[in-house]
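Undergrad: Got a predicted structure here, sequence first:
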Amino acid sequence: MSAHYGDAVRHGLTVVGTGGLLCTVIGRDEVTHTTPAPDAYLHAAGVMDVEPARCLAHEDADEGITAATRAGMPVIAIRDRPWQWSCQTGRPGEDHTSRITESASGGKRFGET
């Protein structure tokens, strides 16, 4: 799932030699509402015939993290700063990193044993 157009994503993956690693690429041109709406994540789960809760989203953008969370997917946040809601839901500025990483790692923050 990408906030970019599907053709651009597929081309980029091919250029770097990873085009054959993904069976499904969903771009912004395949959904009505883009991030932070959950449409693209829900569409990707539907295409793969997998319940959203059984997927794992990897995100680096506030809007994408919000979208995946709204879709009911656990999220690995690939970031150098805490996640903040990108819309007017939740509390702006609240650090949700702990909740996201705990959800994705079975209750432990990454790096904990």
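TA: Thanks, I have it. Predicted, not measured: the structure shown is a model, and the values here were computed from it.
Undergrad: make it CA atoms for all contacts and neighbour counts henceforth
TA: Fine.
Undergrad: List the contacts of Ile65.
TA: Residues in contact with Ile65 (Cα atoms under 8 Å, 6 or more residues apart in numbering) are 36, 59, 75, 77, 83.
Undergrad: May I ask you to confirm that the second one is in contact with Val75?
TA: Yes: the pair Glu59 and Val75 passes the contact test of Cα atoms under 8 Å, sitting 7.0 Å apart.
Undergrad: circling back to that earlier point, between the contacts of Ile65, which is nearest Ala45?
TA: Val75 (13.9 Å; Cα to Cα).
Undergrad: so what's the closest one closest to, chain neighbours aside?
TA: Of all residues not flanking Val75 in the chain, Ala57 sits nearest, at 4.7 Å (Cα to Cα, 6 or more residues apart in numbering).
Undergrad: and the one you found, how many residues sit next to it?
TA: Ala57 has 20 neighbours, counted by other Cα atoms under 10 Å.
Undergrad: Ok, Tyr41 next?
TA: There are 27 residues near Tyr41, going by other Cα under 10 Å.
Undergrad: Can you tell me what sits against the host helix or strand of it?
TA: Tyr41 is part of helix 39-48, with elements assigned from DSSP states H and E. By Cα under 8 Å, 6+ apart, the residues outside helix 39-48 that reach it are 1-2, 24-28, 30-34, 51-52, 55, 67-68, 71.
Undergrad: got another, please set it beside the one above:
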Amino acid sequence: MDIPAGTEALIFDCDGTLVDTLPLYLKAWQAALQEVAGIDADADWFRGRGGYSEQMLLSAVEKSFGVTVDRKAVIAETRRRVRETLTDVRCNVPVITIVREWAGRLPLAVASSGSREVVEASLAAIGLSDVFSAVVTIEDVEHPKPAPDIYLLAARKLDVSAGRCVVFEDSDEGLKAARAAGMTTMDVRPCSSFHVSA
């Protein structure tokens, strides 16, 4: 595909952008919340929260259900369940096609609000572990998306100015983060036809 003139690097979100892990996360979060905290959160409750970091999601859980949960235990159980099901993960074919088209031609990075253990396992599951020059995850920054930190750090690791990066994202939080970093964005959500905005 064509990318904007002057682009020097491509940065990809992981969950929902490179890989369709959101169904896996939904089941994992539901099971972990039930097992650790006795909370029954149906699929409707999770709708619209796909781009949340783990801590943001747990803050929403505590507010919605009026409880305080053992965050470390819920996160650990959720990650464990996601890792166990990654053999079933599907890649987002249109986005993976772009990755393969530009690999070796431009530096590529992943910038994800997910944990490093799950992001790296996801990339391995779809055979893309060696394609990206940098992988930035939630553990690497103080502020998650929609703050620009993750994308700014990815640009620094690629040694490319933020304004020369194009970001592929599937969430409102991620798109806000990339725009706040001064990057061009491509929305990869269904029916978006890769809407480009600077």
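TA: Nice, I can see it. Everything quoted here is computed from the prediction, not taken from an experiment.
Undergrad: TM-score of the superposed pair?
TA: Superposed pair, TM-score by TM-score structural alignment, normalised by the length of the first structure: 0.71. Supporting alignment: 87 aligned residues with a Cα RMSD of 1.8 Å.
Undergrad: For the contacts of Ile65 of the first structure, give me TSV that also has neighbour count, distance to His11 of the first structure and secondary structure.
TA: As requested, these are exported to TSV (neighbours: other Cα atoms under 10 Å; distance: Cα to Cα, whole Å; DSSP: H, G, I helix; E, B strand; the rest coil):
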residue	neighbour count	distance to His11 of the first structure	secondary structure
Pro36	21	24	coil
Glu59	19	20	strand
Val75	26	25	strand
Ala77	21	25	strand
Trp83	23	29	coil
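Undergrad: which of these sit farthest apart?
TA: Pro36 and Ala77, at 14.7 Å, using Cα to Cα across the contacts of Ile65 of the first structure.
Undergrad: For Val9 of the first structure, what is the corresponding residue in the second structure?
TA: With TM-score structural alignment defining the correspondence, Val9 of the first structure maps onto Val119 in the second structure.
Undergrad: Identify the residue nearest the corresponding residue of the first structure for Glu169 of the second structure in space, chain neighbours excluded?
TA: When the first structure is aligned by TM-score structural alignment, Glu169 of the second structure is paired with Glu59. Leaving aside its chain neighbours, Glu59 of the first structure sits nearest to Ala77 (5.1 Å; criterion: Cα to Cα, 6+ apart).
Undergrad: Pretty sure Thr97 is one of the things that neighbour touches, is it not?
TA: Yes: contact criterion Cα under 8 Å: Ala77 of the first structure and Thr97 qualify, at 7.5 Å.
Undergrad: thinking again about what came up before, how far away is the match of Glu169 of the second structure from Pro38 of the first structure?
TA: Distance, Glu59 of the first structure to Pro38 of the first structure, using Cα to Cα, to the nearest Å: 13 Å.
Undergrad: and if you look at Gly64 of the first structure?
TA: Gly64 of the first structure is 8 Å from Pro38 of the first structure, by Cα to Cα.
Undergrad: So for those two, which residue has more residues nearby?
TA: The neighbour comparison of Gly64 of the first structure against Pro38 (other Cα under 10 Å) goes to Gly64, with 26 against 22.
Undergrad: contacting residues for the more buried one?
TA: Residues near Gly64 of the first structure by Cα under 8 Å, 6+ apart: 3, 35-36.
Undergrad: Same check for those residues, but in the second structure.
TA: Contacts conserved in the second structure for the contacts of Gly64 of the first structure, counting by both residues aligned by TM-score structural alignment, their matches' Cα atoms under 8 Å: 35-36.
Undergrad: between the contacts of Gly64 of the first structure, which is closest to Thr101 of the first structure?
TA: Using Cα to Cα, Pro36 comes nearest to Thr101 of the first structure of the contacts of Gly64 of the first structure, at 19.0 Å.
Undergrad: Looking at the alignment, what corresponds to Leu158 of the second structure in the first structure?
TA: Residue pairing (TM-score structural alignment): Leu158 of the second structure is matched to Met48 of the first structure.
Undergrad: Which secondary structure element is home to the match of Val9 of the first structure?
TA: helix 116-125.
Undergrad: Moving along the chain from that helix, name the first helix or strand you hit.
TA: strand 134-136.
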